[in-house]
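Undergrad: here are the coordinates; sequence isn't available:
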């Protein structure tokens, strides 16, 4: 079996890469190689490789273990010193080369090397078996992103998702989730060893760009088109929100860019107050004027002394 590729190499980032650099690299690889987008038979394998690499390197604690122990990071018990482990592997490799006349050893160690003896018995007494000594190894926590529309994030509900390892899960999305929020799925992460529990899966919410709404935290912003006479005279108008239509009073003398606040009509709050919705006024003129409309606008221009460019 060929050696596993280095996770940093898979994502194409240096070992000192920041979390933002790791996330950007993964998102690009995931977009380019997702089976729904790329029909190359090898793309699915690259997608799975990138997802596994990201699940490890995106978690600071798991990344530290990977940096310390490499491909063995899931098997090495928590209290093992990285320097002791490195020395033990070095000794094992030298003894393995010295005993090459025999049959091949496991993981680069010679056939007659006792790993437990080599590490000074550090695995003994951890519930493991003599000769193996690992004991139950809990599964690693993993992360994946889930993209939602503004409406899906607002209302919540059940969603079916496909993970990088081809698993399909039905997920309950809470109403009012926000961009960057993490949804925990207990026991859906990496598998545990020797009967140990699986890790958790954390879904990171990403809210997709929307043609009408802009979301900032729990607040929602929407453009509100109004006519010149509604803006000048004031009028009640209807505004579309993710929760349905709402009425807002446009005050007389309103100019484009003014924000009208609708309290509590933003994203719902699961444990706190909901956000607000801000309707941003945009004054629209008819693209084509009738003869009567043109006459009235010309009459207004003749009698009005208003100059918006005068300060």
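TA: Received the coordinates, thanks. Because the structure is predicted, anything quoted here is derived from the model rather than measured.

Undergrad: CA atoms for contacts and neighbours, from now on please.
TA: OK.

Undergrad: okay, now residue 60: neighbour count?
TA: Applying other Cα atoms under 10 Å, we find 11 residues neighbouring residue 60.

Undergrad: how close does residue 157 sit to residue 45?
TA: Distance of residue 157 to residue 45, given as Cα to Cα, to the nearest Å: 31 Å.

Undergrad: do the same with residue 89
TA: As judged by Cα to Cα, residue 89 and residue 45 stand 30 Å apart.

Undergrad: mind checking which of residue 157 and residue 45 has more residues around it?
TA: Taking other Cα under 10 Å, residue 157 and residue 45 do not tie; residue 45 has more neighbours (16 against 12).

Undergrad: and residue 260, what helix or strand is that in?
TA: strand 259-262 (DSSP states H and E).

Undergrad: in that strand, what counts as buried?
TA: Judged by neighbour count (16 or more other Cα atoms under 10 Å), strand 259-262 contains these buried residues: 259, 260, 262.

Undergrad: distance to residue 239 added to those residues, as TSV?
TA: Converted to TSV, the buried residues of strand 259-262 look like this (distance: Cα to Cα, whole Å):
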residue	distance to residue 239
259	13
260	11
262	10
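
Undergrad: buried sites along stretch 278-286?
TA: Buried residues in stretch 278-286, counted by 16+ other Cα under 10 Å: 278, 279, 280, 281, 282, 283.

Undergrad: assign the first one to helix, strand or coil.
TA: Going by DSSP: H, G, I helix; E, B strand; the rest coil, the secondary structure assigned to residue 278 is strand.

Undergrad: also this one, for the comparison:
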């Protein structure tokens, strides 16, 4: 994926106000409009300018885009930084829809997946159906939404991603999280407003799950109640564990004689150590299942995941005379060709 410098496309500095961006876009849109311009690349330039404006005109999308940093250059190979949106609080009110122009792979990768997934969108639809009004709405926007400016309206739901440790899903935890919300300052520039919240992480929570914090979303209009805050759970990458849903896998090194003769070995889990039995004649890559030792169930009706120990045969180094002699004895004692199966593939 190639990086797109939307500020460079519009020819404005990163410090530009929202009004500066709007004025610049209007000039460029007239300049490159296919019905008005005689330039050969007018249509592609017009789409490019529209895409840049689609991000930079929106307070939340612009703040999210700026989170990537300014070290990237137009056309450079780009991959979003891991967990780039951690702690970024947004209302999601301005997701681009099917009626807008088709955007690039770069735009879609940043905003379609992160800010417009089905769970969040369905939550917003439910709020709007109940009469929720947009945060910081103008009188015109409120009038359009309600057929007249109401005396009160509920606040909008907010969303944010929080990253927790795998151990937290096994035991539950109390965490203090920091969130940043994009707002416009007095000069019309996008800035981030910070706040902290004390959050209870329930036992059994899994990646992708949403936690609802009642009343922690956008402020209501008039006497309307505030919206809710939905925290999307993500797991911090683990050094030893791989997570798939509620199942957890650990690579367990075993010595050749443990795999061949069988053994009892101790392996770590996110909730302490367990002893597992390695059967005789085990092979590398074989998975041993510990039922119910994965991420716990999130409720009485739920089902806990499983823990899998994936065997990885570790060879002792042949770095002494005794070790080399032992390997030589093993070679002579065993009639073993690890590539014997290749012979059947040859014509």
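TA: Ah, there it is. Not measured: the values here are computed from a predicted model.

Undergrad: TM-score for this pair?
TA: Remark: TM-score between the superposed chains equals 0.65 [TM-score structural alignment, normalised by the length of the first structure]; 237 aligned residues with a Cα RMSD of 3.8 Å.

Undergrad: one step back: how about residues contacting the strand holding residue 260 of the first structure?
TA: Residues from elsewhere that reach strand 259-262 of the first structure, judged by Cα atoms under 8 Å, 6 or more residues apart in numbering: 248, 250, 276, 277, 278, 279, 280, 281.

Undergrad: which of those lies closest to residue 187 of the first structure?
TA: The closest of the contacts of strand 259-262 of the first structure to residue 187 of the first structure turns out to be residue 276 (Cα to Cα; 35.5 Å).

Undergrad: tell me if I am right that residue 249 of the first structure is in a strand.
TA: Yes - under three-state DSSP, residue 249 of the first structure sits within a strand.

Undergrad: quick one: it and residue 237 touch, right?
TA: Yes - Residue 249 of the first structure lies in contact with residue 237 (Cα atoms under 8 Å); the separation is 6.4 Å.

Undergrad: in the second structure, what range does the strand holding residue 260 of the first structure match?
TA: Matched against the second structure by TM-score structural alignment, strand 259-262 of the first structure falls on residues 287-290.

Undergrad: mind listing the helices for the stretch 1-150 of the second structure?
TA: 6-10, 18-32, 42-56, 59-66, 105-107, 113-115, 118-129, 139-146 (DSSP state H, counting those that start in this stretch).

Undergrad: also the stretch 151-300 of the second structure?
TA: 166-171, 256-261.

Undergrad: turn those into CSV, including distance to residue 210 of the second structure and mean neighbour count.
TA: Output for these, formatted as CSV (distance: least, Cα to Cα, whole Å; neighbours: other Cα atoms under 10 Å):
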stretch, distance to residue 210 of the second structure, mean neighbour count
helix 166-171, 13, 21
helix 256-261, 42, 16
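
Undergrad: what's the residue nearest to residue 14 of the first structure when sequence neighbours are not counted in contact with, if anything?
TA: Using Cα to Cα, 6 or more residues apart in numbering and skipping residues adjacent in sequence, the residue nearest residue 14 of the first structure is residue 8, 6.3 Å away. Going by Cα under 8 Å, 6+ apart, residue 8 of the first structure touches 14, 15, 53.

Undergrad: drop anything exposed from those.
TA: Looks like the contacts of residue 8 of the first structure have residue 53 buried, using 16+ other Cα under 10 Å.

Undergrad: residue 28 of the first structure: which of the contacts of residue 8 of the first structure is nearest?
TA: residue 53 (13.4 Å).

Undergrad: counterpart of residue 301 of the first structure in the second structure?
TA: Per TM-score structural alignment, residue 301 of the first structure is aligned with residue 331.

Undergrad: got the contact list for its match?
TA: Applying Cα under 8 Å, 6+ apart, no residues contact residue 331 of the second structure.

Undergrad: apply 10 Å and report the result again.
TA: Going by Cα atoms under 10 Å, 6 or more residues apart in numbering, residue 331 of the second structure touches 325, 337.

Undergrad: the aligned partner of residue 169 of the first structure in the second structure: neighbouring residues, count only.
TA: Under the alignment by TM-score structural alignment, residue 169 of the first structure pairs with residue 197 in the second structure. Residue 197 of the second structure: 11 surrounding residues under other Cα under 10 Å.
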